[in-house]
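> Please find the sequence and the predicted model below.
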Amino acid sequence: MQFDWHYALQLLWDKDFWRACVVVVKLSVSAWLLGVLLGFPVALARQSHHAALKRVAAVYIWFFRSLPLLVLLVFIYNLPQVFPATSAVLSDPFTAGLIAMVLSETAYFAEIHRGGILSVPRGQLEAGRALGIRFTGIQRMIVMPQAIRIALPALANEFITIVKLTSLVSVISLAEILLVGQRLYTQNFLVFETMLAVAFYYVLIVTVFSRLLAYLERHLDVSRRTPAQAGPASVALPQSAPAVAPRPRANAEFALRIKGVQQRYGRHEVLKDIHLDVAPGQVVSIIGPSGSGKTSLIRTINGLAPVNAGEIDLYGAPFIRAAGSHPPRVPHDRILDIGMVFQSFNLFPHRTALQNVMMAPCYHRQADTDAIRLQALALLSKVGMLEHANKYPHQLSGGQQQRVAIARALATRPSIMLFDEPTSALDPELVGEVLKVVETLAKEGMTMIIVTHEMNFAFKVSDRIVFMENGRILYDVPPERIRGSADARVKDFLRHVHFA
């Protein structure tokens, strides 16, 4: 039997094949997009702390990954025989095929998304919570963009799988590429030539969309982007930018009161009966050896860490109450009173410095976008980062990233600032530029609680020094009393810390 080249080449212009290609593209793209969108909430449910929700998601993923697509297609297409009311929808092979593929692929996409979600650093979620962003906002603005970028190669690979799986939909009489080919070779018996054309069309579709998805992957890769120059608004900043100051607060004796706070993990007590009062405008530095509970204490203040006993008041009003082993529910409108700067910066890597600073005010709709942009530029100018406004975090040094983080924390106009060892992750030559910004805030009267090992800085800017050891506050005194303390524990600690 000779190969019929003339017939095979004719099939490349066959209208039925090209119409079938359109059907395959529509079905593949629709199934892929719906699977990507629906897979994300299933992945979140799979990661949920609610046992029932987690179990339902796990069962869904297990069932539809176990069920062959061919069986699912036949079942859904024949469902109107059991439920006649569904015939209006499921009698159409395209719709029935799409529903079957989405049900099946959502389970696979959920696991792909789960891998992406687990790859997003936990600090990103904590940064969002510290800015008062709710769960859905954190997922939409912080987690999802990063998770999709991480998972995009796997998502693209799944699209190719979907294109090939559309051939199975021919069993319910959808006129896709394989069915068109089968109809032809049953008439002329030129099986090899016809299937060669079928293969060509599938390869063509996969090649085109592989290129498109590769372009999308490059576009989402911020490491490939070059920083843009400062825009006109930053040039006009000195004349047009509004002043950025904390919102006025009701008069209260204490900005912050911590009363009897305890924290434990299992049998290990991290914080033991902590009492601390901070008046408006005071700067309190928390020092002590590693493992003494400094960071744990500062993280309880804005609800990032659980409080097993005790309470925290903000400007005389209840703020945080004990919530067992889970992080407490924090009033989102009042969390804006507290800004936090993290040890590891926790800038959002998919956003520029300017976008990082603008995110929380835009989310909380504190003003119109233009006013928020000018305010963000003013804050970047305040921390000496205006010329780097359009750079991404990976394009900045550690000291520059921390200064942007300070500007981001100030963007919601908090009245209290928390600093969790803001210089410990920096090279020694970069420490000074961050401490200078913090010192400026202290001079402006910002209420601050600072966890630090920079002793000269702490003694210089602090009204009080809190010394902690083994989860307890041993001293809460003016700086000069700590420096001159005769306590062997304090003297031993001061010998080993940084006084430069």
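Arrived safely.

> contacts, neighbours, all on C-alpha from now
Fine.

> how near is Ser210 to Leu204?
According to Cα to Cα, to the nearest Å, Ser210 and Leu204 sit 10 Å apart.

> can you check Gln182 too?
Gln182 sits 19 Å away from Leu204, going by Cα to Cα.

> And Ser210 and Leu204? Which one has more around it.
Between Ser210 and Leu204, counted using other Cα atoms under 10 Å, the more crowded position is Ser210 (16 against 13).

> what helix or strand is that one on?
Element membership for Ser210 (DSSP states H and E) is helix 191-220.

> Which residues does the helix or strand just after that helix contact?
Next along the chain after helix 191-220, taking DSSP H and E as the criterion, comes helix 232-235. Contacting residues not belonging to helix 232-235 are listed as Leu374, Leu377, Leu386 [Cα atoms under 8 Å, 6 or more residues apart in numbering].

> State the distance from the first one to Leu474.
Remark: distance between Leu374 and Leu474 (Cα to Cα) = 45 Å.

> Could you check which of these two has the larger neighbour count?
Leu374 (22 against 14).

> residues contacting that one?
The neighbours of Leu374, taking Cα under 8 Å, 6+ apart as the test, are Ala233, Ser234, Leu237, Ser240, Ala241, Pro242.

> How many neighbouring residues does Arg495 have?
Arg495: 9 neighbours (other Cα under 10 Å).

> same deal with Val171?
Here the number of neighbours of Val171 (other Cα under 10 Å) works out to 15.

> now it: how far from Val36?
To Val36, Val171 is 25 Å away according to Cα to Cα.

> Pull the contacting residues for the spatially closest residue to Pro280 that is not a sequence neighbour.
Among residues not flanking Pro280 along the chain, Ala255 sits closest, at 5.0 Å (Cα to Cα, 6 or more residues apart in numbering). When contacts are counted by Cα under 8 Å, 6+ apart, Ala255 touches Asp277, Val278, Ala279, Pro280, Leu314, Tyr315, Gly316, Ile416, Thr447.

> secondary structure class for Gln355?
Classification of Gln355 using DSSP: H, G, I helix; E, B strand; the rest coil returns helix.

> Report how many residues lie close to it.
Applying other Cα under 10 Å, we find 19 residues neighbouring Gln355.

> one more structure, for comparison:
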Amino acid sequence: MQFDWSYFVSLFSMRAFWDACLVVIELSALSWFIGMVLGFFLASAKLSKNRLLSAPAAVYIWFFRSVPLLVLVVFVYNAPQMFPASGSLLQNPFYSGLIALVVTESAYMAEIHRGGLISVLKGQKEAGRALGIGTVGIERLIVIPQAFRIALPTLINEYITVVKLTSLISVISLTEILTVGQRLYAQNFLVMETLLAVAVYYVLIVTVFGQLLQWLENYLDLSKRKPQSLNETATAALRKTLDAQVPVVRNAQPAATPALQLNNIHKCYGEHQVLKGIDLQVKSGEVISIIGPSGSGKTSLIRTINGLEAIDQGNILLFGEGFIEPHDKPNNAQIRRGVRRIGMVFQNFNLFPHRNILDNITLAQRYHGSQKRLSEQRAYQLLDKVGLLAHAGKYPHQISGGQQQRVAIARALAMEPDIMLFDEPTSALDPELVGEVLGVIRNLANEGMTMVIVTHEMDFAMSISDRVIFMEDGKVQLDAAPQVIRQDAAGERVRRFMGIGAEVRHEPAAMNG
């Protein structure tokens, strides 16, 4: 028998097929969207540290990824035999098919979402916590948008799979594309012509909706966006507007009250003790640099000050008030209040890649209730302060590492902190970019900002600091002014670590640049 081309072509003007296409579109779109939403909650539950959430989610995902969809479709459609009350709903093939698809797809999409969620760097959450953003806010504003962008290509592919899986619903007599085709070739026996038309209809749906979703993926792909820089005229006009604004002035704290006080701080990671009874006081306006060999506990210490790591013993006071106690959780209300008074600049910048420079700086301000106009005004002032006003519309990947770190400093300053913490702010930078970041920090020191700086830039530490803390083996081995380190016998170990020769002790001016 020859292929009947005229019959094949006539199938594309048949209303029953186009009605069936609409059913497939409705069924696939609803299944994909609902499965995507439920899958996200399943993924979040599976990643939870609470076993009451993670265990049931893991079992659900394992089970429904194992059960064939065809078996599940037939079971759901016949479920009224076991649960008569469900008959009014489940005897409708569309709703039975929808439920079966959603149950299956939510399990598959949970793993897609889990891949997206675990791909978001830990530093992103830490940056949110350092800005005083709560757990829900971090997920909503920082983690989910990034995870969705990462997972989107796979989610789009899963939609195409769902469209094809709708053909299985034909076993319960849902009038979708394959069902219409089966009824036709059962009457006229033109199997090849009919199935080829069925395939074309599926290809048409996949192509149209695949292209729409591909457009969404391209739209959200930040790497394809052109850098948005202000020209000199626009920058000058904006700077003129900013100059007319009243500058923000931080409230000075009483000089008699230490800005920061650490009492007998201990910290362990399992059996390894990294901090062994640290005592430290930082006065308002002081600049403290923390130096020492790798593994001495410098980074752990500065992370405990900002609540990013819990302490096992001791306590931390902020301007004479209780701030951090042993085993406090990061979302503790007292810690979050204190964190808003402390700016944190990370070694790897931890800017939010899905937001432009302006949004990076205003995000926390707006989360904490600042008006959009005021937060943007403050952001522009700070960008001008760090020399990046023209780059406000760019994304982090569109600027250099040194510029990213300056944006990170501006983001921390936007919270109007009383204390600034710097964790190796130049270690991730190329040597030629170090100077621009250190220049911004030096300007903050000249303005009287209280700062604690973990650094390996020894000359910088000696020239900018009121005191230098030398840590080794989890302890403070020396807490002294730069002059003492240069000249006194007590500073001999530190001089050897810094590679300062003995002759420098007689020429302190040479170290002051």
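Sure thing, it's come through. None of these values were measured; they are calculated from a predicted model.

> What does the TM-score come to for these two?
In this superposition the chains share a TM-score of 0.94, using TM-score structural alignment, normalised by the length of structure 1; 497 aligned residues with a Cα RMSD of 2.1 Å.

> Check the contacts of Ala255 of structure 1 and tell me the two furthest apart.
Greatest spatial distance in the contacts of Ala255 of structure 1: Gly316 and Thr447, 15.1 Å, computed using Cα to Cα.

> Counting neighbours, go ahead and name the busier of these two.
Neighbour count, other Cα under 10 Å: between Gly316 of structure 1 and Thr447, Thr447 has more, with 22 against 15.

> so what's that one up against?
By Cα under 8 Å, 6+ apart, the contact list for Thr447 of structure 1 reads Ala255, Ala279, Pro280, Gly281, Gln282, Val283, Ser415, Ile416, Met417.

> gap between it and Ile301 of structure 1?
Per Cα to Cα, Thr447 of structure 1 is found 13 Å from Ile301 of structure 1.

> The top helix by length along structure 2 vs helix 191-220, what angle?
With secondary structure taken from DSSP state H, structure 2 has its longest helix at helix 15-47. Between the axes of helix 15-47 of structure 2 and helix 191-220, defined by axes from the mean of the first three to the mean of the last three Cα atoms, to 10 degrees, the angle is 50 degrees.

> for the helix or strand just after helix 15-47 of structure 2, packing partners?
Following helix 15-47 of structure 2 in sequence order, the next helix or strand is helix 51-66 (DSSP H and E). Packing partners of helix 51-66 of structure 2 (3 or more Cα pairs under 8 Å, 6 or more residues apart in numbering; DSSP states H and E): helix 15-47, helix 93-119.

> now that we have the contacts of Ala255 of structure 1, which one has the most neighbours?
Ile416 (24 neighbours).

> Quick check: the aligned residue for that one in structure 2?
The alignment partner of Ile416 of structure 1 in structure 2, by TM-score structural alignment, is Ile419.

> mind listing what that match touches?
Counting by Cα under 8 Å, 6+ apart, Ile419 of structure 2 makes contact with Ala259, Arg341, Ile342, Gly343, Met449, Thr450, Met451, Val452.

> just checking, the third one touches Phe422?
It refers to Ile342 of structure 2. No: Ile342 of structure 2 lies out of contact with Phe422 (Cα atoms under 8 Å); the separation is 10.7 Å.

> Tell me the one of the contacts of Thr447 of structure 1 nearest Pro478 of structure 1?
Out of those, the member with the shortest distance to Pro478 of structure 1 (by Cα to Cα) is Val283, at 10.7 Å.

> that older thread, kindly indicate which of the contacts of Thr447 of structure 1 lies nearest Pro227 of structure 1.
Met417 (29.6 Å).

> Could you check how far the closest one is from Gln282 of structure 1?
For Met417 of structure 1 relative to Gln282 of structure 1 (Cα to Cα), the value is 11 Å.

> Give the residues shared as contacts by those two.
Common contacts of Met417 of structure 1 and Gln282 (Cα under 8 Å, 6+ apart): Met446, Thr447, Met448.

> Report how many residues lie close to Leu53 of structure 1.
Residues near Leu53 of structure 1, counting by other Cα under 10 Å, number 15.

> Distance of whichever residue in structure 2 pairs up with the residue nearest to Pro280 of structure 1 relative to Glu286 of structure 2?
Per TM-score structural alignment, the equivalent position to Ala255 of structure 1 in structure 2 is Ala259. As judged by Cα to Cα, Ala259 of structure 2 and Glu286 of structure 2 stand 9 Å apart.

> Equivalent analysis for Gln404 of structure 2, please.
Spatial separation of Gln404 of structure 2 from Glu286 of structure 2 under the definition Cα to Cα is 26 Å.

> next one: Ile419 of structure 2
Separation of Ile419 of structure 2 from Glu286 of structure 2 (Cα to Cα) stands at 10 Å.

> hey, what's in contact with both of these two?
Common neighbours of Ile419 of structure 2 and Glu286 (Cα under 8 Å, 6+ apart) are Met449, Thr450, Met451.

> Which ones among the residues you listed map onto strands?
Counting by DSSP state E, the part of the shared contacts of Ile419 and Glu286 of structure 2 found in strands is Thr450, Met451.

> hey, where'd the helices end up in the stretch 301-450 of structure 1?
In the stretch 301-450 of structure 1, the helices defined using DSSP state H, counting those that start in this stretch lie at 332-335, 353-363, 369-382, 398-410, 428-443.
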